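Chemist: Model the structure of this input:
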Amino acid sequence: MKLRTLSSLGLGLVLASVIHQPKTSAHGVAIDYQATEAIAIQAKYDSGKPMSNAQVVVYAPNNPTQAWQTGVTDSDGKFTFVPEPNVNGNWTIKVRSAGHGSVVNIPIEPLQAENDHQIQEEISENPNTNLGQSPRASSSITGELSTPQKILMALTGSWGFVGTALFFSRKKQESKVSN
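Modeler: Purely as a prediction, here's the structure:
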């Protein structure tokens, strides 16, 4: 009788946890950047709160194992650096604060004469071309779990609870038989 009640309770807990899933707010991190002559990044948590005073480490493409520059974000989660103009490739920026962090790779490529020629043609054909816009990208690691992941976590947690209860109920039955 107790086993049946315990099983029903376990099944009820599993169903309740799968059906009623409040949104979790893990501390994922998003980093946005804008390429100008300098690279400006802004790091913030999933909630939108800026990562103020977070540690920043910049790695150059020609030496990705040694920090090229280190620093700290401001109160708005912003950090700016000027990469060496003759070093092209992916600049890696790591931002960490209180165990949370993210990495973004920012490609820096040289302007070629052909690209300059194409830009000049575009300007002559359309003088209203907006050259003030620079490329943007972002990196985001979020703490959101998919529905199958939530169900699996609920089932494994419930199974652990039920299994532990069954283990202890078995011990009591064995001790009654031996007496």
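
Chemist: CA atoms for contacts and neighbours, from now on please.
Modeler: Will do.

Chemist: can you tell me how far the spatially most central residue of the chain sits from Val104?
Modeler: Nearest to the geometric centre of the chain sits Ile141, at 1.6 Å (CA atoms, centre = their mean). Separation of Ile141 from Val104 (CA to CA, to the nearest Å): 10 Å.

Chemist: still on that earlier bit, quick check: the residue nearest to the centre of the chain touching Gly28?
Modeler: Yes - contact status for Ile141 versus Gly28: in contact at 5.3 Å, counting by CA atoms under 8 Å.

Chemist: For the one helix or strand Ile41 maps to, which residues meet the burial criterion?
Modeler: Ile41 belongs to strand 39-45 when assigned by DSSP states H and E. Neighbour-count burial for strand 39-45 flags 39, 41-45 (criterion: 16 or more other CA atoms under 10 Å).

Chemist: Ok, stretch 4-12 next?
Modeler: 7, 10-11.

Chemist: Give me the contacts around it.
Modeler: Here stretch 4-12 makes contact (CA atoms under 8 Å, 6 or more residues apart in numbering) with 158-159, 161-162, 165.

Chemist: One more, please, to line up against the first structure:
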Amino acid sequence: MVSKTLSKISFGLMIFFAVATDKVLAHGSVINYQTKESIEIEAKFDNGTPMKNAQVVIYSPSNPTEAWLTSNTDENGKLIFSPDFSQQGNWSVKVRSAGHGTVINIPIESPATEADNSKTPEIITSRSTPPQPLNATLTMTQKLMMATTGVWGFVGTALFFSRKKD
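Modeler: Model (predicted):
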């Protein structure tokens, strides 16, 4: 009797989870930067919330495997650092907070000429890949397989606990 009731509940849960189409709630991150005498980065989650006290690791173009600087963003998700402008190439900046983050490459080129100094600083944005809704990435066959294994687990557990004890 107990196993039939649990089996019906499991089947109902299987149908519910197979048909449910709500999106997974998650967010990516956005990093902006400006190059002046120093570089200011601003890290935010996709919803605009600053990435407070996020871990920042900066790699120079001459040694992209060893951290050149390790620091944290401030309460507004900002960090200012002065790279060695003699090291031309892409400076990689990795920002992570609460399992979210992204990497941005900041190109450092030869010293600017006076004509170039009249330009306003360019603001560049790097955006991590937005998360896909779970249902958009799974086929119906995959959903049914997952639901079936879930039901199998529920039924197996119910049968285990409803067995007669000697």
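
Chemist: quick one: TM-score?
Modeler: Once the chains are laid over each other, their TM-score by TM-score structural alignment, normalised by the length of structure 2 reads 0.71; 157 aligned residues with a CA RMSD of 3.6 Å.

Chemist: Can you show me the strands along structure 1?
Modeler: Using DSSP state E, the strands of structure 1 run over 29-35, 39-45, 55-60, 63-72, 78-81, 89-97, 100-108, 136-141.

Chemist: nearest to Arg170 of structure 1, of those strands?
Modeler: Judged by CA to CA, the one of these that comes nearest to Arg170 of structure 1 is strand 100-108, at 43.3 Å.

Chemist: Next, count neighbours for Ala18 of structure 2.
Modeler: 19 (other CA atoms under 10 Å).

Chemist: Quick check: closest non-adjacent residue to it.
Modeler: Nearest non-adjacent residue to Ala18 of structure 2, counting by CA to CA, 6 or more residues apart in numbering: Lys143, 5.6 Å away.

Chemist: Widest-spaced pair of the contacts of stretch 4-12 of structure 1?
Modeler: Ser158 and Ala165 (10.6 Å).

Chemist: higher neighbour count, these two?
Modeler: Ser158 (20 against 15).

Chemist: For the more buried one, give me its contacts.
Modeler: Ser158 of structure 1 sits next to 10-11, 13-14 when contact means CA under 8 Å, 6+ apart.

Chemist: Aligned counterpart of it in structure 2, please.
Modeler: When structure 2 is aligned by TM-score structural alignment, Ser158 of structure 1 is paired with Ala147.

Chemist: Need the strands of structure 1 in TSV (columns: distance to Arg170 of structure 1).
Modeler: Output for the strands of structure 1, formatted as TSV (distance: least, CA to CA, whole Å):
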stretch	distance to Arg170 of structure 1
strand 29-35	47
strand 39-45	47
strand 55-60	53
strand 63-72	56
strand 78-81	59
strand 89-97	47
strand 100-108	43
strand 136-141	45
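
Chemist: how much space between Thr147 of structure 1 and Ala26 of structure 1?
Modeler: Counting by CA to CA - Thr147 of structure 1 and Ala26 of structure 1 are separated by 16 Å.

Chemist: of these two, who's got more company?
Modeler: Shown here are Thr147 of structure 1 and Ala26; by other CA under 10 Å, Ala26 has more neighbours (14 against 11).

Chemist: With adjacent residues omitted, what lies nearest to that one?
Modeler: Gly143 (4.9 Å).

Chemist: cool, and Asn72 of structure 2?
Modeler: Leaving aside its chain neighbours, Asn72 of structure 2 sits nearest to Gln55 (4.7 Å; criterion: CA to CA, 6+ apart).

Chemist: Can you give me the neighbour number for that neighbour?
Modeler: Using other CA under 10 Å, Gln55 of structure 2 is surrounded by 16 other residues.

Chemist: how about it, what's its match in structure 1?
Modeler: That one, Gln55 of structure 2, aligns with Gln55 by TM-score structural alignment.

Chemist: how far does stretch 108-127 of structure 2 sit from the chain's center?
Modeler: 28 Å (CA atoms, centre = their mean, to the nearest Å).

Chemist: ditto for stretch 169-179 of structure 1
Modeler: Using CA atoms, centre = their mean, the offset of stretch 169-179 of structure 1 from its chain centre is 50 Å.

Chemist: which outside residues touch it?
Modeler: Residues contacting stretch 169-179 of structure 1 (CA under 8 Å, 6+ apart): none.

Chemist: repeat for stretch 64-72 of structure 1
Modeler: Residues contacting stretch 64-72 of structure 1 (CA under 8 Å, 6+ apart): 53-60, 79, 92.

Chemist: cutoff 10 Å now
Modeler: Applying CA atoms under 10 Å, 6 or more residues apart in numbering, the contact partners of stretch 64-72 of structure 1 are 51-62, 78-83, 90-97.

Chemist: Stretch 97-104 of structure 2 now?
Modeler: 26-33, 41, 43-45, 51-58, 72-73, 90-96, 124-129.
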